[in-house]
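Visitor: Provide a 3D model corresponding to the input given below.
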Amino acid sequence: MRLAELSNRSGVATATIKYYLREGLLPPGRQINATTAEYDETHLRRLRLVRALIQVGKVPVANAREVLKHVDDDSLGRTIRLGAALWELPQDPEPDAEDEFVRAAQQEVAALLDRLGWDNAKQLSSISPAYRSLVTGVAAFRRLGYDWGAEQLAPYAELMHRTAVLDMDNMETYPSDAERVEFAVLGAILNEPVLQALHRLAQEEESTRRYGFE
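Guide: Take a look at the predicted model:
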């Protein structure tokens, strides 16, 4: 397909596509002549991912470029490739290791991982942004006086593991490793807000079941 058709099918303006090409976010098309290139379905798929990263996820161009670099790096094993791509997304800052609430949260999260038998997650804790975010969240609860730790988190973690199994099952329906990693990145940007919305809807449903509309 030519640039105009790529624009029509993706809903992205031609000027924006040219910008993505210049920034290395979209691979160049097959050159037909000095002024014309041809694009295919892989460009359309990548363009949708770029659009999700930048327009929906508000990911800076530099970060988006790093995400896509890992998506395309077939020299990496599947786990590292997936993790590297996701870790390039904007993350929470490193928690203050000297903060007493952070230290207590780290102990609770370590106890949680032990309780669940999540040994692999524990091994990745020193580099995992998700681990840092969990520690930060637990520290915030404890700073406000709420006893929120391994015991309270374990049932939620088990539910999230079931969600992760569904994620991986869906991801494995895609034929190539690059497409699987793309799906995971899209899930982080698009599906996590959907899951949050479902959680809140479920709370509303359960509240009305228990208490009615009082």
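
Visitor: from here on, contacts and neighbour counts on C-alpha atoms
Guide: Noted.

Visitor: tell me which residues in stretch 10-20 are buried?
Guide: Neighbour-count burial for stretch 10-20 flags 10, 17, 20 (criterion: 16 or more other Cα atoms under 10 Å).

Visitor: ok, now which ones touch the second one?
Guide: Listed by Cα atoms under 8 Å, 6 or more residues apart in numbering, the contact partners of I17 are 7, 26, 47.

Visitor: before we move on, what about A13?
Guide: S7.

Visitor: quick one on the thing from earlier: how about JSON lines for the contacts of I17, with secondary structure and neighbour count added?
Guide: Below are the contacts of I17 laid out as JSON lines (DSSP: H, G, I helix; E, B strand; the rest coil; neighbours: other Cα atoms under 10 Å):
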{"residue": "S7", "secondary structure": "helix", "neighbour count": "18"}
{"residue": "L26", "secondary structure": "coil", "neighbour count": "21"}
{"residue": "L47", "secondary structure": "helix", "neighbour count": "23"}
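
Visitor: Grab the longest helix from the protein for me.
Guide: helix 150-171 (DSSP state H).

Visitor: hey, where'd the helices end up in the chain?
Guide: Counting by DSSP H, one finds helices in the chain at the ranges 3-10, 14-22, 41-51, 61-71, 78-87, 100-116, 119-123, 129-143, 150-171, 177-186, 192-211.

Visitor: Could you say which of those helices is packed most deeply?
Guide: Of those, the one with the most neighbours on average (mean count of other Cα atoms under 10 Å) is helix 177-186, at a mean of 22.

Visitor: With A13 as the reference, measure out to the most centrally placed residue in the chain.
Guide: Most central in the chain under Cα atoms, centre = their mean is A188, positioned 2.5 Å from the mean C-alpha point. Applying Cα to Cα, to the nearest Å, the value for A188 to A13 is 25 Å.

Visitor: another one to check against the first:
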Amino acid sequence: MKMSELSRRSGVAIPTIKYYLREGLLPAGHATASNQADYDADHLRRLRLVRALISFGGLSVTASREVLRAISEPLDLYHTLGVTHYALGAPVADTGASAGTGNPDAPGEDDDCAAEAAALVDRMGWSVGEESPGRAALAAGLRALRGVGADVGTDELLPYAELAAATARVDLDHLAGIEDRIDVAERALVMTVLLEPVLATLRRMAQEHEAALRYPSESKQPPRSPAPRAGTDTADRGARTGSHRAT
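Guide: From the prediction side, this is the model:
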């Protein structure tokens, strides 16, 4: 198919497709002339994945390129998941303490949070590498919670970890029986990047439902969105929804 057809079928504008080609996110088409090329179903599949990573997953062009490069080699399922997770990096933003900007009144806080994270991993009996970005991300999350006065530790996180373990079993069930390792890598990537905001949304909806069950008198009036803050405009809303990214 020509680029115009690729654009029509993918819903991605031609200038954006050309941008993805220049950035190495999309492999070059099959040249038919000095300035023309044909594209096939593999290009369409990859283009939709790139679009999903950037527009819905919120990844930068650089991060998307690294992730796509990481899954380009067919590996066994265990290492495919590992490569995908390591390429994506930590799911929790660093609070800055690891860079020496933590609470100066609590110099041992970093070590305490790292120890709490390690204790939870051990208590769950999880086989997680020492260099896993998840360990540092978990410690950073605990540090952030403590920074706002929420002293969450292993006991408090254990029920959440058990729910996460159950979710992981469902994830791996979806990957069982797939022979094509590139297909496995792409599906693992989709589950890791694109399913997470869906799961977070389900959790919030479930919280609203549970609160309505526990506090029926207060839930007679449905909750409303807060009024826009002064100075909020269309550009602000666009920035928060990611509309400033390449489309």
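
Visitor: follow-up on the earlier one: what sits up against the longest helix of the first structure?
Guide: Contact with helix 150-171 of the first structure is made by 108-109, 111-112, 115-116, 180-181, 183-184, as judged by Cα under 8 Å, 6+ apart.

Visitor: hmm, which two among these are most spread apart?
Guide: Across the contacts of helix 150-171 of the first structure, the longest distance by Cα to Cα is 32.7 Å; it joins E108 and R180.

Visitor: how many neighbours does N35 of the second structure have?
Guide: Neighbour count for N35 of the second structure, taken as other Cα atoms under 10 Å: 6.

Visitor: Give me the aligned partner of it over in the first structure.
Guide: Using TM-score structural alignment, the equivalent of N35 of the second structure in the first structure is T35.

Visitor: and what of A140 of the second structure?
Guide: In the first structure, the residue matched to A140 of the second structure (TM-score structural alignment) is T136.

Visitor: surely its match meets A97?
Guide: No - the pair T136 of the first structure / A97 is not scored as a contact, 10.5 Å apart, by Cα atoms under 8 Å.

Visitor: quick one: which of the buried residues of stretch 10-20 of the first structure is nearest to T173 of the first structure?
Guide: Using Cα to Cα, S10 is the member of the buried residues of stretch 10-20 of the first structure that lies nearest T173 of the first structure, at 22.8 Å.

Visitor: dump the residue contacts of that closest one.
Guide: 44, 47-48.

Visitor: what about it, distance to F213 of the first structure?
Guide: S10 of the first structure is 44 Å from F213 of the first structure, by Cα to Cα.

Visitor: Which residue is the nearest non-sequential neighbour of E186 of the second structure?
Guide: What sits nearest to E186 of the second structure in space, not counting adjacent residues and going by Cα to Cα, 6 or more residues apart in numbering, is I71, at 7.2 Å.

Visitor: Tell me who's in contact with the one you found.
Guide: Contacts of I71 of the second structure (Cα under 8 Å, 6+ apart): 80, 83-84, 182, 185-186.

Visitor: let's go with 10 Å and repeat that
Guide: Applying Cα atoms under 10 Å, 6 or more residues apart in numbering, we find I71 of the second structure in contact with 80-81, 83-84, 87, 181-186, 188-189.

Visitor: Same question for F56 of the second structure.
Guide: F56 of the second structure touches 50, 193-195, 197, 241-242, counting by Cα under 10 Å, 6+ apart.

Visitor: The closest residue to I54 of the second structure other than its chain neighbours: how many residues sit nearby?
Guide: Residue nearest to I54 of the second structure in three dimensions, not counting chain neighbours: S60, with 6.2 Å by Cα to Cα, 6+ apart. For S60 of the second structure, the neighbour count with other Cα under 10 Å is 14.

Visitor: Kindly report the same for A99 of the second structure.
Guide: Neighbours of A99 of the second structure using other Cα under 10 Å come to 8.

Visitor: State the distance from it to A140 of the second structure.
Guide: Distance from A99 of the second structure to A140 of the second structure, by Cα to Cα: 11 Å.

Visitor: now do D151 of the second structure
Guide: Per Cα to Cα, D151 of the second structure is found 13 Å from A140 of the second structure.
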